[in-house]
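Asks: Sequence and predicted structure below; questions after.
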Amino acid sequence: MTPYLQVEKLTKSFGDLVLFQQISFGIAEGQRIGLIAKNGSGKTTLLNILSGKEGYDEGKITFRRDLRVGYLEQSPVYPGELTVLEACFYHGTPVVQLIKEYESCMETPGHPGLEDLLDRMEHEKAWDYERRAKQILSQLKIRDFNQQVKYLSGGQLKRVALANVLITEPDLLILDEPTNHLDLDMTEWLEEFLNHEKVSLLMVTHDRYFLDRVCSEIIEIDNRQIYSYKGNYSYYLEKRQERIDATNAEIARANNLYRTELEWMRRMPQARGHKARYREEAFYDLEKVAKQRVYDQNVKLDVKASYIGSKIFEADHLYKSFGDLKILNDFSYIFSRYEKMGIVGNNGTGKSTFIKILMGIEKPDSGTLDIGETVRFGYYSQEGLQFDEQMKVIDVITDIAEVIELGNGKKLTASQFLQHFLFTPETQHNYVYKLSGGERRRLYLCTVLMRNPNFLILDEPTNDLDIVTLQVLEEYLQSFKGCVIVVSHDRYFMDKVVDHLLVFRGQGDIRDFPGNYSDYRDWKREKEVHEKQAAKPQEDKTKKVRLNDKRKLTFKERKEMEQLEADIASLEIEKKEVEDALCSGTLDVEKLTEYSKRLPLINEELEEKTMRWLELSEIEG
């Protein structure tokens, strides 16, 4: 393979903060590499360095001569007066320069050099350039090519910048979060596009399905070092865990030996012979290993949400429009206890507006929304990221609460809670203004969860969060004893968290689908195939949501109900055995104490499982 880029012993720091130290890696022709790291570890900084937008402390970066590089920034900037189409030609290639020469020639009297320009235009296929630009913009749902850039939203501008990069057909594409602000259809189109293009790729993304399907190699920045994995995201997960297990074993061995050597160091006199000095030097090397951070991948944050009653919310014949755009059209729904719902749909179909109506931020045009008295909302929104820049991270959380209840008398301090969401003790005492964009998102998420809500509403929570944080959040939501609504374009995240979907299809058409996103996508593709093959359309598996038209149990919930029935029967048997034993008068003091403690726990577990069984049976009935 032809080498495109070589990075050797690269170091970058900001003051005392070292992002990475003496890292080396290369990119060759045809390689498709995903870059993974926690927020604040320097992913965007590394991409900026490679694109020449930022300097570095030491090291060497070598590009192949005449290599064409396209870079999609996380937050692109264009002159506001440019039109969408002009912005697509703004960061151009020799072809763009040729088009500009042609336009200048046509505006000059006599059109000097036109014949030569026409030959070059033909040779470079420049006539197709504008058509290709419009084609890609349309796929990214940007259709007003003459609209000025200053009137675009942040998401639209990111898509114009993505089109700009793709149109230039570079040899090496460097993409920073390309799927941010793309809906599901656009993300799948981009997957197909990149898989059919002969282009080398270095990409940062939190979209794990996208990473799995587009990249064949992963590099990870962890603890200032870089690790390479010759496989896709699924392979990376497996091999990373092997690396962590090996590192933890090495640290454990070093700690055992360190205690012995530390004792020797304290005993030995200061005047040491050559052999002793050698052992002393080895001691300091050993100390570095022993004091490394131990990876703990098995921490479970099993937070007990505040009590939530059986009445959650009931929407009754809701209508909402903005001019001709219908958001809700006779929408009715009864939300169940412990329900975990995902909301999907293209941009502009009203997902965020629906959430704002539920939260009371927007008012419906007509209809009623009745929310239960025990419901305590926790709302994570795209607009909610506001902090006092001069506060310390730990103070932001302790202002909300000093501790969070885990249930069974257990508590977690604010500092421990922050550590679970990957804020080290050092970072906790940093000021907010020092945090990266992703770290601020993570802190905002902690402020929502620290209030111990029983109904979480998360509007695009995965944007700008790193993959490690997403894994922590997924585990939290899977064990969360409350209700959840998630609006997200992250397919992997939705598959992990939700039981069923509300599909917003536009103009107030909202359907309920019993399954996760992958189930829905598979069914939709199968439906499209059948519709093409048969004259009559396949029966629609989704149903229009109406008042009192309760949803059916999902496959997962049916399995849960079966397990609950078995658990309840088992607990009833155990309860009777314990009660009989306590009444027998034959138990010794130790057994009597054990059974006396066990009986209330059985009753509590029995009550909890019976309540859940009744809730599921109500849905079923």
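Replies: Nice, thanks for sending it over. Predicted model, so just to flag it, every value in this text is computed and none were measured. Numbers count the residues shown, from 1 in each chain.
Asks: switch to C-alpha atoms for all contacts and neighbour counts from now on
Replies: Will do.
Asks: what about the residue lying closest to Asn452 once chain neighbours are set aside, is that helix, strand or coil?
Replies: Using C-alpha to C-alpha, 6 or more residues apart in numbering and skipping residues adjacent in sequence, the residue nearest Asn452 is Ala305, 5.8 Å away. Following DSSP: H, G, I helix; E, B strand; the rest coil, we place Ala305 in the coil state.
Asks: A further structure is provided below for comparison with the first:
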Amino acid sequence: MLLSAEQLTKTYGTRALLDGVSFYVDRGDKVGVIGLNGAGKSTLLRILAGTEEPDGGAVRLDPNVRLEYLPQNPVFPGEHTVLEQVLAGLNDNDRALAEYEARTILNKLGVPRFDQKVGALSGGERRRVALAAVLARPSDVLILDEPTNHLDNDMVNWLEEALKAWKGALVMVTHDRYFLERIVTSMVEVEEGKLYAYPGNYDKYLERKSARLESEKASERKRQAILRREYQWVMQGPTARGTKSRERLERYEALKAQTGMEEKSTLELNARSSRLGKKTVELQGVTKAFGGRTVIRDFSCMLLRDDRIGIVGANGSGKSTLLNLFAGDLVPDAGEIEVGETVRMGYFRQEVPNMDGDNRVIDYVREIGNNIRTAEGMLTATQLLEQFLFPTEVQWSPINKLSGGEKRRLYLLAVLAAAPNVLLLDEPTNDLDIQTLSILEDYLDSFPGAVIAVSHDRYFLDRVAKRVFAVESDGVVRGYSGGYTEYLQARRQTEKAKPPKPSPVEKKPQKPAPQKKVKFTYKEQREFETIDDDIAALEGEIAKVKADQAAQATDYVALQTLQARQEELEAALEEKLERWVYLNDLAERMERG
């Protein structure tokens, strides 16, 4: 057992986030942690990582186990360079092994300037540096809190592959359902102070949770039936009951004292919008540049009344700029934007606007309106908040008592309650729990207006988008039919059709900088001596697995196991080949002196 936590309790005010829960992590476990915003997911991770103390219970980490933790909002000194921050605290041997990996990961995460000061980075870049530090360091257990936040779609795809190939234990809070489907081996749900464990991935979780809830309902129906029968017996006269019924009376009292299964609140969003005329939003030849760099180039689009558009692209490519052009928050440098008279924008921005922390939750909603019209009639502010999973005691609490995800849910309520007919969503999945996202997706199905969403959440885009706009590095915006999966397939086909780029000719520097003497560390020397044999062994194992697949072509279960083993071996081989290139390059540099 790498990590164990037993009988953990944690209370904030009068609310028990964790109530005597236990949690165990063994080698090879990949656990996805889910739950409503504010349920205690991040608190659980902080306690497991040792950055927060529980009120009761204990966490035990095997003394030889190395643990790395990515918090939701990492904080570190601003005077370090990017590379220094990633490698901070490592000894010489670990540092030598981690530096090559760190450089590779930073490039993958879009932070190529290793000598840049961390203090000069944006919030998203700092978070990606923190993620690189966790992934590059030698560790046995990774604890990740929302690792996909502030990553673009290509980075998310890369991270998925990296975590699938990861050999250690993994515990992560994430709303990315493709991660939960493709990476995790078990799920844990934090709900009302308890932990509910489900073996398997996200698909199995949905199936098994449904079965658990049905079982609980059946048990409650049985309890109620027995209680009714016992009540009828108790109400009979003393003579009919006789004198040998003490045990039966005690059983009745015990049944009556039991707490039945509560009907849990569910988030329900009823589609609301104002009438949208024939003319919506039209962009003609729109161009926008910043500091001499063109981020949107000669873009034209006629927004349809029922459009569902997903916007994708690398970080900094211009996705939010395009959304702000649609919103009218930016004026184009060239081209025209026409907005219909009946258009009523609702803009759910990436950053939650400033909220008065001392203001009560219910007063925030009352600023929109104390009585809000919906398709099902008028709702009071209290009723609307209940639909958004804010119980009465939370409604009368100050906003500063809410978690980050709860504030985003409250902000979403404000945007939707204003009855827009064109919805602009900038990274709507950040910090929202899966239940809220699922209901939002259902809401968008019935929303009678147009929707444009910037998102890195591949599941959300597949679920919602009917066409995708990809903002490319040269400012060109290309359109694709379908959701994210169709866009990715089309892009891959386009890239395959391109002729290979000629290798660039390296220019020799006029004054080469003096270099330190290159040499192997002790571990690198041992690895260099054995890596050829390791590669040959892996290739042999892959060949054997392929032969076994051919021999068991009719055994579906065995084929699944063999296919999973092949993928695991191929990932290990790819990793070894990368190390072989690095070590041989180092050996050649040593020979040259």
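Replies: The structure has been received and is ready for your questions. In this text the structure is predicted, and so the values were computed from the model without any measurement.
Asks: that older thread, now do the same contact list for the residue nearest to Asn452 of the first structure.
Replies: 452-454, 480-482 (C-alpha atoms under 8 Å, 6 or more residues apart in numbering).
Asks: Mind listing what's buried along stretch 288-304 of the first structure?
Replies: 289-290, 301-304 (16 or more other C-alpha atoms under 10 Å).
Asks: just stretch 59-67 of the first structure next, same as before
Replies: Within stretch 59-67 of the first structure, the residues scored as buried using 16+ other C-alpha under 10 Å are 61, 63.
Asks: what about that stretch, start to end distance?
Replies: 20 Å (C-alpha to C-alpha, to the nearest Å).
Asks: what does that stretch correspond to over in the second structure?
Replies: Aligned by TM-score structural alignment, stretch 59-67 of the first structure falls on residues 57-65 of the second structure.
Asks: can you list contacts of that stretch?
Replies: For stretch 57-65 of the second structure, contacts defined as C-alpha under 8 Å, 6+ apart pick out 1-9, 20, 47-48, 50, 139-141.
Asks: quick one: which helix or strand includes the residue mapped onto Leu318 of the first structure from the second structure?
Replies: Structural alignment (TM-score structural alignment) places Leu318 of the first structure against Val286 in the second structure. Taking DSSP states H and E as the definition, Val286 of the second structure sits inside strand 281-290.
Asks: name the helices or strands packed onto that strand?
Replies: Here strand 281-290 of the second structure touches strand 293-302, strand 334-339, going by 3 or more C-alpha pairs under 8 Å, 6 or more residues apart in numbering; DSSP states H and E.
Asks: Go again with 10 Å.
Replies: strand 293-302, helix 319-327, strand 334-339 (3 or more C-alpha pairs under 10 Å, 6 or more residues apart in numbering; DSSP states H and E).
Asks: out of the ones you listed, deepest packed?
Replies: Highest mean neighbour count among those (mean count of other C-alpha atoms under 10 Å): helix 319-327, with a mean of 20.
Asks: Where does it end up in the first structure?
Replies: Going by TM-score structural alignment: helix 319-327 of the second structure matches residues 351-359.
Asks: ok, residues contacting that stretch?
Replies: 313, 315, 318, 320, 327-328, 343-345, 350, 360-364, 369-371, 377-379, 381-382, 457-460, 485-488, 502-504, 506 (C-alpha atoms under 10 Å, 6 or more residues apart in numbering).
Asks: same deal with stretch 532-550 of the second structure?
Replies: Residues outside stretch 532-550 of the second structure that contact it (C-alpha under 10 Å, 6+ apart) are 527, 531, 551-553, 555-556, 558-563, 565-570, 572-577, 580.
Asks: Which positions in the lengthiest helix in the first structure come out as buried?
Replies: Determined from DSSP state H, the single longest helix within the first structure is helix 233-267. The neighbour-count check on helix 233-267 of the first structure (16+ other C-alpha under 10 Å) flags 233, 236, 239, 245, 247-248, 251-252, 254-255, 258, 261 as buried.
Asks: farthest-separated two in these?
Replies: Greatest spatial distance among those (C-alpha to C-alpha): Tyr233 and Glu261, at 40.7 Å.
Asks: Could you point out the longest helix of the second structure?
Replies: When the second structure is parsed with DSSP H, its longest helix is helix 556-591.
Asks: Can you give me the buried ones in it?
Replies: 559, 562, 565-566, 568-573, 576-577, 579-580, 583, 586-587.
Asks: again with stretch 355-372 of the second structure
Replies: So, applying 16+ other C-alpha under 10 Å, buried residues of stretch 355-372 of the second structure: 360-366, 369-372.
Asks: Dump those to TSV, plus secondary structure and distance to Ala465 of the second structure.
Replies: Shown next, in TSV, are those (DSSP: H, G, I helix; E, B strand; the rest coil; distance: C-alpha to C-alpha, whole Å):
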residue	secondary structure	distance to Ala465 of the second structure
Arg360	strand	36
Val361	helix	32
Ile362	helix	33
Asp363	helix	34
Tyr364	helix	31
Val365	helix	29
Arg366	helix	33
Gly369	coil	31
Asn370	coil	33
Asn371	strand	32
Ile372	strand	29
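Asks: any chance of the residues you listed in TSV, plus distance to Ala130 of the second structure?
Replies: Converted to TSV, those look like this (distance: C-alpha to C-alpha, whole Å):
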residue	distance to Ala130 of the second structure
Arg360	34
Val361	33
Ile362	36
Asp363	37
Tyr364	34
Val365	36
Arg366	39
Gly369	42
Asn370	43
Asn371	45
Ile372	43
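Asks: sorry, back to before: in a markdown table, list the buried residues of stretch 288-304 of the first structure along with distance to Met268 of the first structure.
Replies: Shown next, in a markdown table, are those (distance: C-alpha to C-alpha, whole Å):
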| residue | distance to Met268 of the first structure |
| --- | --- |
| Val289 | 22 |
| Ala290 | 21 |
| Leu301 | 46 |
| Asp302 | 48 |
| Val303 | 50 |
| Lys304 | 53 |
